[in-house]
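Student: The sequence and its predicted three-dimensional model are supplied below.
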Amino acid sequence: MKLKKQTVSEWMKSGDPWVWLNAGAVAICVIMVIGLLLLIAVRGLGHFWPADIVEARYEMPGTPAYNLVAERVETAEVSAAQLREAGIQVEDHHDMMSRTLMKTGNRDVYGSDFRWVIDEYLTDLRRPEMLFAAERYEWGNLYGYLLAVKEDGKVVAETSDKEPTASALATWEAFQQRIDRALAIHDDIYEIEKHEIGSINYALERIRLKQRGYELRNELTPAHLADLNAERAQYDAEYKQLQQRLIELYKEINRDTFVVEAMDGSVHEMQVAKIVRAYRPNSMGVFAKLGHYGSKVVEFLTAEPREANTEGGVFPAIFGTIMMVLLMTILVTPFGVVAAVYLREYASQGWFTRIIRIAVNNLAGVPSIVYGVFGLGFFVYFLGSGIDQAFFPEALPSPTFGTGGLMWASITLALLTVPVVIVATEEGLARIPRNVREGSLALGATKAETLWRVVLPMASPAIMTGVILAVARAAGEVAPLMLVGVVKLAPSLPLDGNYPFLHLDQKFMHLGFHIYDVGFQSPNVEAARPLVYATALLLVIVIALLNLAAVTIRNHLREKYKSLEM
């Protein structure tokens, strides 16, 4: 069979070029997205791997030589001309030179914990097994050699060896035991300060507000005052007991110290209680490093941030993001569905309805910061202040709902995303065949019953599509949240054991704002950079999981009502 030869014009008219063009564009977009995610994952997750600590002699012309103890962070090529402009002496035959960013730690000793070095001037490069890194609650990492461990000022273990001898290993083991003991005491202190004393302070504040309420209503009788004082005395007694317990714990946790030699040869004595963990990466095998890596990732997901958000974890931000998205979804779904049902099923399809649809579509394109300004002015200053005047007068002038919080942030984002839900729900209602409605009405059902039992269940996949789009947009928004409730560091979670348990008036942390703060407001840029990648990857994963849950529900509903659509 002879094939007919197709001309270029016929091939263009057939539409095949546009199919291939669209397929190529989609493929390029997918490759770019995967590449971006891989870049974020490598830069972010690589931060938790325990890098080796190198010791070397740095002898750069024109500057005094010194010993260098640090972790390698990154290496880059730089032109010799650029180095000469910076005042660094470089030999004439060099055109390009390699320089490395080294993390020297010990910020309390050197003032900065990062420095650039020229690789050519590094000599005597070694990786001693007894070099250790210690993560601290303040001042970043500590690098050096462990010399001694003390208890109440008395030496319990010491060594002068910088090789893994018996005395050096025994001193290291004593150091690790005291770190574990200090961490256990630290957990007890945290439990008392954060939860037990926090609950007492919360109860005392409620008593104060209750008394203030009696005073405002002129109902503070001697009997009421006696009851309040008796209740306050009970909490005061519990507080004194906890305070005494804290004094004992702080005395116990501060008894252990250790002596370390820094890279410049200086010797420092520090408290063990300031150490989060200590490890010797040069002596760790692959499995030991994997265990350390896993513990760091778990800490990142479950712990609170420290060191201006450049160390520790992001659990409060994860919790705040998920809680805000869930509240936003609960608020936006019924309002968006009710609006769409009215526009499609009840409103007369005239010019006024068309204007409303145009307005809804235009609202979807309004910049998010405009919603933030509206939320601040209307929800916080107007509604919040009115709620404080009506229901919380005893707390004034301190605002309760008259300031940014979880509730106002959720409502603001619900207002931002409601056009998406309306449009998606209307499209779903429009796809339902007319004979389905007529069949239900013919069987004796009212219009409301038909809508509730037949139309809305069949339109539920479209509703879930709108919810998915709303979640995808709201979870990554930052600009409006900066005005209506999100903060750099929240002292406590908005969900706890104190009545009413979910505190909608409290400020909260958010992953998107955390990325902005760490990336653009951190005083330690080099330390914050890997956390920007890690938090960005985590935000993408959180949004993907929320969307995946919604997609699963949508697919289930679509399969359930597929037979009704045929």
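Tutor: On my side now, so go ahead. Residues are numbered from 1 along each chain as shown.

Student: Every contact and neighbour count from this point should use C-alpha atoms.
Tutor: Noted.

Student: and the residue nearest to residue 493 when sequence neighbours are not counted, what does it touch?
Tutor: Excluding the flanking residues, the one nearest residue 493 by CA to CA, 6 or more residues apart in numbering is residue 316, at 6.5 Å. For residue 316, the contact set (CA atoms under 8 Å, 6 or more residues apart in numbering) comprises 304, 490, 493, 508-510.

Student: mind checking the SS state of residue 444?
Tutor: coil (DSSP: H, G, I helix; E, B strand; the rest coil).

Student: hang on, the earlier thing: after the helix or strand harbouring the residue nearest to residue 493, which helix or strand is next? Please name it.
Tutor: Residue 316 belongs to helix 315-341 when assigned by DSSP states H and E. Once the chain leaves helix 315-341, the next helix or strand it forms, by DSSP H and E, is helix 351-363.

Student: okay, pairing it with this:
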Amino acid sequence: MNNWFKSGSPWIWMTAGAVSMSLIAVLGLLLMIAWKGLVYFWPSSIYQYEVMQQDGANTTLIGEIYDSESIPSKRLTDQGIDLRGHNKEFVTRYLIKTGNREYVDLDFRWVLETDIVKREKPAGLALFERTKNGNFYGYVENVVEDGNPLKGDLAEHLDRLIERTSDLNDKAMELQNDEIGSINYQFENLRLERRALELKGKLDAAAIERIEQHKAELQTEYHVLEKQLFDIRTQAKRDKVIVRDMRGELVELPLNQVLDFVQPNDMNFVNKVFHFLHQIGKFVTDDPREANTEGGVFPAIFGTVFMVMLMAVIVTPFGVIAAIYLHEYARKGPITKILRIAVINLAGVPSIVYGVFGLGFFVYILGGSIDELFYPEALPGPTFGTPGVLWSALTLAILTLPVVIVSTEEGLSRIPSSVRQGSLALGATKAETLWRIVIPMASPAIMTGLILAVARAAGEVAPLMLVGVVKSAPMLPLDGNFPFFHLDRKFMHLGFHIYDVGFQSPNVEAARPLVFATAFLLVTVIIGLNITAIGIRNHLREKFRSLEH
């Protein structure tokens, strides 16, 4: 036994066990997040309950079982709640999502099992996903197309009309965001152009006439597009569905407010799988709505990836140049040691400090100076002197710069000095040796630093709250208007979206599954970015492997 301990085998097994437990914990956490997030998209059964109130009257509830928990019976009886002869130690209560917000006080309701007189899962119960006021539950009584009630398979008619209305809504949104949005963008540019000419003293009668003529042309085009938009919206409002809700009342739902219609009690397993995949696709590609508690997260995905890629473009050259200087050119002295210590210490600075620095230096000083020099016509409204995606990328570039520098230096130190000496002996200059030999051989290490930088930057939230991220961004940083990349705009981020939905949401119960779904999506995005970078690194490693020999 003594020899076994001296051999070091116990420490090897302990290390292997610790690594295995860490992997199991991480995988378990990911599986838990995935399960709690993805189950939100599965079409749950809709139940109809007969519930007895404390006053003895019965009421009808229609909804989905959202959650359940066991509560000690004594706690409830001490609160004066009648458990109706329930003599077990615990009693189950269910959280039921009832929807129908405009007619019911609570979107979610806790119901004790002792109060449930009857529970059934009738066929024909429908769930309507709407653009506002959340889901609506009830029985489809009739479908009205252009004022005419339809007969036959109402579900088939409803699917057809919802698809038609959805196409019209998409067409209206595209017209409003693209063509009308482009005209509004040109109107703003004309206003700024007139203001710029006025500040320079060049606003003469000819310039005013040219600007006014252009505005008149744009106004004419705007009225034509506006009429088309109103016509499309009128067509989208044409049809409606009549639903009997849990109060027994008939309610008219305009189909221009209905995004989806499903009858989960009538669906088989295959249909549920297809609907599940369809809902995940909508979550990834749609815009958020209802204070981010419903809809998709596409702007947050785009903002996260766009900001991380911009950060990578900024941090890589600066990190590599700094590492090359420290390793290849700087003399081994106290100044170099101080620089290395400073780089290492920068890696330990709290991220919120970088956010404060970014707000003070990049936004107020640098951005304000850019506005005064290049955008005086827009003042006092800021252009770059306000938080935006560019300042967010620069702030995270500084935050992750030490990682790239240290990783690149380690890669440079692994390259044998004989390689450099051989290149110099053959007549190459030091710059040519670095560019053609050293940097290609160190490129896998550079990619390793970039991978670590991307992983950290994609998950940072605190500094972004100060330098560019917002709850809801009306426009993406990329569109069809020149110069196409609008680095001054604010953006949405998956990390901040998780914080906002989880802690700032007006409807906590509805938002809880979206927190897990968005967290799982953020991890997926980071893994995807890392896999891409790892693939590039492996390709570079194989490409320049011959140089190592």
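Tutor: Cool, got the structure. Please read all numbers here as calculations on a predicted model, not as lab measurements.

Student: TM-score of the superposition?
Tutor: Here the TM-score for the pair of chains, by TM-score structural alignment, normalised by the length of the second structure, is 0.97; 548 aligned residues with a CA RMSD of 1.4 Å.

Student: hmm, back to that, read off where the helix holding residue 316 of the first structure ends up in the second structure.
Tutor: With TM-score structural alignment applied, helix 315-341 of the first structure matches the range 298-324 in the second structure.

Student: Can you list the buried residues in that stretch?
Tutor: Neighbour-count burial for stretch 298-324 of the second structure flags 298-312, 314-316, 318-320, 322-324 (criterion: 16 or more other CA atoms under 10 Å).

Student: Alignment lookup: residue 170 of the first structure to the second structure.
Tutor: By TM-score structural alignment, residue 170 of the first structure lines up with residue 153.

Student: Next: residue 231 of the first structure.
Tutor: Per TM-score structural alignment, residue 231 of the first structure is aligned with residue 214.

Student: Mind naming the longest strand for the second structure?
Tutor: As assigned by DSSP state E, the longest strand anywhere in the second structure is strand 58-72.

Student: mean offset of that one relative to the first structure (after superposition)
Tutor: Following the fit onto the first structure, the mean deviation recorded for strand 58-72 of the second structure is 1.3 Å by mean CA distance after the TM-score superposition for the first structure.

Student: same question, stretch 391-410 of the second structure
Tutor: Averaged out, stretch 391-410 of the second structure is 0.4 Å away (mean CA distance after the TM-score superposition for the first structure).

Student: That stretch aligns to what range in the first structure?
Tutor: With TM-score structural alignment as the criterion, stretch 391-410 of the second structure aligns to 408-427.

Student: Number of residues surrounding residue 457 of the second structure?
Tutor: Using other CA atoms under 10 Å, residue 457 of the second structure has 24 neighbouring residues.

Student: Quick check: which element contains it?
Tutor: Using DSSP H and E, residue 457 of the second structure sits in helix 439-459.

Student: Return the angle between stretch directions for that helix and helix 298-324.
Tutor: Using axes from the mean of the first three to the mean of the last three CA atoms, to 10 degrees, the direction of helix 439-459 of the second structure lies 140 degrees away from that of helix 298-324.

Student: what's the first-to-last distance across stretch 279-293 of the second structure?
Tutor: End-to-end distance for stretch 279-293 of the second structure, by CA to CA, to the nearest Å: 15 Å.

Student: hmm, back to that, how about the longest strand of the second structure, aligned to which bit of the first structure?
Tutor: Under TM-score structural alignment, the match for strand 58-72 of the second structure is residues 65-79.

Student: which of the residues in that stretch are buried?
Tutor: For stretch 65-79 of the first structure, by 16+ other CA under 10 Å, it's 67-72.

Student: Need the three-state assignment for the counterpart of residue 27 of the second structure in the first structure.
Tutor: Aligned counterpart of residue 27 of the second structure in the first structure: residue 34 (TM-score structural alignment). Under the three-state scheme (three-state DSSP), residue 34 of the first structure adopts helix.

Student: related to what we said a few turns ago, now the helix holding residue 316 of the first structure and helix 351-363, what's the angle there?
Tutor: Calculated by the same axes, to 10 degrees, helix 315-341 of the first structure forms an angle of 160 degrees with helix 351-363.

Student: Have a look at how far, on average, helix 315-341 of the first structure is from the second structure.
Tutor: Superposed on the second structure, helix 315-341 of the first structure shows a mean distance of 0.5 Å to its aligned residues (mean CA distance after the TM-score superposition for the first structure).

Student: Which part of the second structure matches stretch 255-262 of the first structure?
Tutor: Here stretch 255-262 of the first structure aligns to the second structure at residues 238-245, judged by TM-score structural alignment.

Student: what's the matching stretch in contact with?
Tutor: 62, 137-147, 158, 161, 250-256.

Student: Just the buried ones out of those, please.
Tutor: Buried, going by 16+ other CA under 10 Å: 62, 137-140, 142-145, 158, 161, 250, 253-256, out of these.

Student: In helices only, show me the contacts of stretch 238-245 of the second structure.
Tutor: When the contacts of stretch 238-245 of the second structure are checked against helices (DSSP state H), the matches are 158, 161.

Student: Out of the contacts of stretch 238-245 of the second structure, which sit inside strands?
Tutor: Judged by DSSP E, these include 62, 137-145, 250-254 as members of strands.

Student: And the residues you listed, which two are furthest apart?
Tutor: 62 and 145 (26.8 Å; CA to CA).

Student: Would you map the strands across the stretch 1-150 of the first structure?
Tutor: Under the criterion DSSP state E, counting those that start in this stretch, the stretch 1-150 of the first structure contains strands at 53-58, 66-79, 96-103, 114-118, 122-126, 131-136, 141-151.

Student: Including distance to residue 28 of the first structure, could these go into a markdown table?
Tutor: A markdown table is the format used below for the strands of the stretch 1-150 of the first structure (distance: least, CA to CA, whole Å):
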| stretch | distance to residue 28 of the first structure |
| --- | --- |
| strand 53-58 | 40 |
| strand 66-79 | 29 |
| strand 96-103 | 34 |
| strand 114-118 | 37 |
| strand 122-126 | 43 |
| strand 131-136 | 42 |
| strand 141-151 | 42 |
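
Student: For residue 297 of the first structure, find the nearest of those.
Tutor: Nearest to residue 297 of the first structure, of all these, is strand 131-136, at 14.5 Å by CA to CA.

Student: Which elements pack onto the closest one?
Tutor: When contacts are defined as 3 or more CA pairs under 8 Å, 6 or more residues apart in numbering; DSSP states H and E, strand 131-136 of the first structure packs onto strand 53-58, strand 141-151, strand 275-279.

Student: how about the next helix or strand after the helix holding residue 457 of the second structure, which residues of the first structure does it hit?
Tutor: Downstream of helix 439-459 of the second structure, the first helix or strand assigned by DSSP H and E is helix 464-467. Under TM-score structural alignment, the match for helix 464-467 of the second structure in the first structure covers residues 481-484.
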